[in-house]
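Asks: the sequence isn't on hand, but the structure is:
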């Protein structure tokens, strides 16, 4: 791997404090200094490669994806969330994917639109009780909204009363995870993720609370049945059968998938919407165009599923926001067997890091990469762009199964909000990205609320 440049071992060791404090800056610095492929000497025995070239991303996630498994950094998530689609591997993962994939078919996803819009309308009705100019944290508000959508659309459950407990529990789990994987001990001590540190104990208590909520949802569903309403994701999970064996999901598997959906299904969309509202506030021309489109397409009525394809600029705004602030900001894989990139050997066990945060800012594929320009995602604009220059939902067979759901949700929620309200960033405040499991605003995003 000598031809791939990178810092010396001594320099890399000196970067560890920066990695722990501000990993985005460190990744960006490495890419600027050494290019699209960077060899990073690390404390682990296995080589670490940082890749921001779309061709390399395609090779790892798609072209030779059978040779790559989730990196060791996913082990702590498995300890906390179980064997859901996010953390599972091998044939167990493939079987589970076969069971879950049909649940996110477009015909099912479109059926969730009324629940999405209903959740947003409920939030906006609550905002009406606030005076014009009131300050709110859109990060917290979008978190509660996305959790409401998860409850309504996926579980037919009202989670608004539990949002005040669920959100802190999810935050505790994510903070414990990121503290663990940024510790040197994680990389040099076998099974360090199982040590009962104070952080681990706090995460276990939070995880137990999340599982208690999930268990109550499952128990209530088994007792009540569908009760004549449209089927939700939980109904589909309980009814799903493997084509080969005819077997249903085990109780444990249902729990693990629901835990994963609680985390991935609300945290990612919440962050995407919070960053989007911030970017619209700082780019008023884009917001004026979005509001005009929303007014023209919806003519004052709530959005419906069939409106999503007509809201082209609204969708483009969401996609551009996820380019700059991808909720899934980093993807990591480990090589099972030897491989190569353009003749450069990749030994077995190598960890390959492909951060969408860097790939989305690659100047070879994105003119003015730091600029906010939704026109990049208008129909036809991506025709000449590398397919893997943009990967907000990952790529290959492990691409996020809920990508279509998330896109519809973010588009309809943003349209519903923009129809009634305009939010402005509090003067003097600049949000700071906090890369945990997802890319969150570190101290929230305070904005003032204004009726349109």
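Replies: Good, I have the coordinates. This is a predicted model, so every value here is computed, not measured.

Asks: C-alpha from now on. contacts and neighbour counts both.
Replies: Will do.

Asks: could you measure from residue 125 over to residue 306?
Replies: Residue 125 sits 24 Å away from residue 306, going by CA to CA, to the nearest Å.

Asks: what separation do you get for residue 414 and residue 145?
Replies: Going from residue 414 to residue 145 by CA to CA gives 11 Å.

Asks: try residue 394
Replies: 24 Å.

Asks: neighbour-wise, which of the two wins?
Replies: Shown here are residue 394 and residue 145; by other CA atoms under 10 Å, residue 145 has more neighbours (26 against 22).

Asks: so who does the more buried one touch?
Replies: By CA atoms under 8 Å, 6 or more residues apart in numbering, residue 145 lies in contact with 119, 120, 123, 270.

Asks: could you say which helix or strand holds it?
Replies: Using DSSP states H and E, residue 145 sits within helix 138-149.

Asks: how many other residues sit next to residue 367?
Replies: Residue 367: 12 neighbours (other CA under 10 Å).

Asks: what does residue 106 give?
Replies: Applying other CA under 10 Å, I find that residue 106 has 12 neighbouring residues.

Asks: doesn't residue 402 make contact with it?
Replies: No: between residue 106 and residue 402 there is no contact under CA atoms under 8 Å: 10.4 Å.

Asks: which SS class is residue 441?
Replies: Per DSSP: H, G, I helix; E, B strand; the rest coil, the secondary structure class of residue 441 is strand.

Asks: same check on residue 450?
Replies: strand.

Asks: contacting residues around it?
Replies: 132, 133, 134, 421, 422, 423, 424.

Asks: what subset of those is buried?
Replies: Buried members of the contacts of residue 450, counted by 16 or more other CA atoms under 10 Å: 421, 422, 423, 424.

Asks: tell me what whichever helix or strand residue 108 is part of is packed against?
Replies: Using DSSP H and E, residue 108 sits in helix 106-111. If contacts are counted by 3 or more CA pairs under 8 Å, 6 or more residues apart in numbering; DSSP states H and E, helix 106-111 sits against helix 403-420.

Asks: sorry, back to before: now, which of the contacts of residue 450 sits nearest residue 246?
Replies: residue 421 (49.4 Å; CA to CA).

Asks: put this next to the previous one:
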């Protein structure tokens, strides 16, 4: 197994010689494939990827995504309204009615749990982009399932590392037998039957949610102005066939993991960074309020709303008016790429970066590592959105930045994720102040709402904080 991190070598693997590599075949990726199999997330040419792109690709096009920006803004503001107040909206919903992992209220803080809040928001944004508003009917099941799968996949990762250590440490250290047995020595790691049954239960729950969504489309596909209804009816121009419901279900599952969980992680990190940087919030706010869509109350804004002046700002104009907000998002996912590591397996003997790789060698690619390489990034651990000003981008290696991968199989949802995030951050900062929430056992005069709590990284499925972060969304006057 090799880690490939230099942009020249990444170009070889992802762009110039992709046919020499196939999908990564290791236990962690096999876990992931249990959920996203037979979806565009994991298909390759030999599996029918090109045909699938013909059938579902148009809905990921910028010309179809960006016009939905006003609805994304409205959805963001409506969702944030649920999180207002010291109790994080607890009075609006019975916290005992949903599983703990889905509960937004922070019982020991004067705010909300950031990750569940962003899960709720980004799932609804995915509804705007692709799935339709009725995805909210399965909101609880989807969030609970994804969280549960993350936890179980992380357990397997821990066992894999322990097994690796256990097989190699005895060569240099004489470990007690009980400890050696506890670490394990079998390279083929299996979760216990109880954990494996839980994985199946969460997968079944996700499948049930996807089936419910598809069933509604089958009854009246034209009633839903969304991608799913379109995909059911679209016919392939080559073979004349359309997607069957079972295949469409797999696309829904793939997008719930790849489309929802990744944007959730990025938005969670964005709020974490913004809460510690009120000056960045203020700059986004100023930029957003210059747009017609997020202009504050006043004569000019109301005149446009009443039709006394022509409203000229469409989704494209709105997004184009937010260059700084976009740079904040780009810098967020440079520091914390939602997919911190992915990979390929060599399909033939090949040479990468001067190293000869035999067929079957695993090649890991880590945007997290490449994004922090000081050869391409000055002071790489510092948050600095100016890195993405046009002049800076033009002078940097194209593959020094790859949060959505690169090449033919780059993430299909890059435009959707970027548009959702930019719209949501602009809406958030234009009307709210985000701060860290005070624990109830800390006096107000002893708490700094802009001091970021220390967190470690949790990289199971995607990259997110390893613990609860609690914030307050306070409406601006």
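Replies: Arrived safely. Being a predicted model, the structure only gives us computed values, none of them experimental.

Asks: what are the ranges of the helices in the stretch 251-400 of the second structure?
Replies: Secondary structure of the stretch 251-400 of the second structure by DSSP state H, counting those that start in this stretch: the helices cover 262-275, 278-289, 299-305, 315-320, 323-335, 367-370, 390-394.

Asks: can you list the buried residues in the fourth one?
Replies: Neighbour-count burial for helix 315-320 of the second structure flags 315, 316, 318, 319 (criterion: 16+ other CA under 10 Å).

Asks: dump these to TSV, plus distance to residue 197 of the second structure.
Replies: TSV is the format used below for the buried residues of helix 315-320 of the second structure (distance: CA to CA, whole Å):
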residue	distance to residue 197 of the second structure
315	45
316	47
318	47
319	45
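
Asks: and the furthest pair within those?
Replies: 315 and 319 (6.2 Å).

Asks: any common contacting residues for those two?
Replies: Contacts common to residue 315 of the second structure and residue 319, judged by CA under 8 Å, 6+ apart, are 66, 69.

Asks: what about residue 96 of the first structure, how many residues nearby?
Replies: Other residues close to residue 96 of the first structure by other CA under 10 Å number 20.

Asks: closest one of the contacts of residue 450 of the first structure to residue 155 of the first structure?
Replies: Nearest member of the contacts of residue 450 of the first structure to residue 155 of the first structure, counting by CA to CA, is residue 421, at 28.4 Å.

Asks: any idea how far that closest one lies from residue 146 of the first structure?
Replies: Distance from residue 421 of the first structure to residue 146 of the first structure, by CA to CA: 18 Å.

Asks: again, but for residue 268 of the first structure
Replies: For residue 268 of the first structure, the distance to residue 146 of the first structure - CA to CA - is 9 Å.

Asks: who's more crowded, these two?
Replies: Neighbour totals were compared for residue 268 of the first structure and residue 146, and residue 146 leads with 28 against 21 (other CA under 10 Å).

Asks: can you list contacts of the helix holding residue 108 of the first structure?
Replies: In contact with helix 106-111 of the first structure (CA under 8 Å, 6+ apart) are residues 305, 404, 405, 408.

Asks: just the buried residues out of these, in PyMOL syntax.
Replies: Those of the contacts of helix 106-111 of the first structure that count as buried under 16+ other CA under 10 Å are selected in PyMOL with:
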select buried, resi 305+405+408
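
Asks: how about the strands in the first structure?
Replies: 37-39, 48-51, 68-70, 135-137, 332-335, 339-341, 344-346, 351-353, 421-425, 433-435, 439-441, 446-451 (DSSP state E).

Asks: turn the ones you listed into TSV, including distance to residue 110 of the first structure.
Replies: Compiled in TSV, these are given as follows (distance: least, CA to CA, whole Å):
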stretch	distance to residue 110 of the first structure
strand 37-39	40
strand 48-51	36
strand 68-70	31
strand 135-137	29
strand 332-335	31
strand 339-341	40
strand 344-346	43
strand 351-353	34
strand 421-425	25
strand 433-435	31
strand 439-441	27
strand 446-451	29
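
Asks: looking at these, which is closest to residue 255 of the first structure?
Replies: strand 68-70 (21.1 Å).

Asks: what range in the second structure does that closest one sit on?
Replies: With TM-score structural alignment applied, strand 68-70 of the first structure matches the range 21-23 in the second structure.

Asks: map residue 361 of the first structure onto the second structure.
Replies: Aligned partner of residue 361 of the first structure by TM-score structural alignment: residue 372.

Asks: just checking, that match touches residue 366?
Replies: No: contact criterion CA under 8 Å: residue 372 of the second structure and residue 366 do not qualify, at 10.2 Å.

Asks: circling back to that earlier point, can you list the contacts of residue 450 of the first structure in a markdown table and add distance to residue 373 of the first structure?
Replies: Converted to a markdown table, the contacts of residue 450 of the first structure look like this (distance: CA to CA, whole Å):
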| residue | distance to residue 373 of the first structure |
| --- | --- |
| 132 | 29 |
| 133 | 28 |
| 134 | 29 |
| 421 | 22 |
| 422 | 20 |
| 423 | 19 |
| 424 | 19 |
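
Asks: so can I have a markdown table of the helices of the stretch 251-400 of the second structure showing distance to residue 233 of the second structure?
Replies: Formatted as a markdown table, the helices of the stretch 251-400 of the second structure follow (distance: least, CA to CA, whole Å):
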| stretch | distance to residue 233 of the second structure |
| --- | --- |
| helix 262-275 | 28 |
| helix 278-289 | 38 |
| helix 299-305 | 36 |
| helix 315-320 | 26 |
| helix 323-335 | 35 |
| helix 367-370 | 37 |
| helix 390-394 | 41 |
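
Asks: so which of these is nearest residue 20 of the second structure?
Replies: helix 367-370 (20.6 Å).

Asks: mean shift between that closest one and the first structure?
Replies: For helix 367-370 of the second structure, the mean distance to aligned residues of the first structure following superposition is 0.4 Å (mean CA distance after the TM-score superposition for the first structure).
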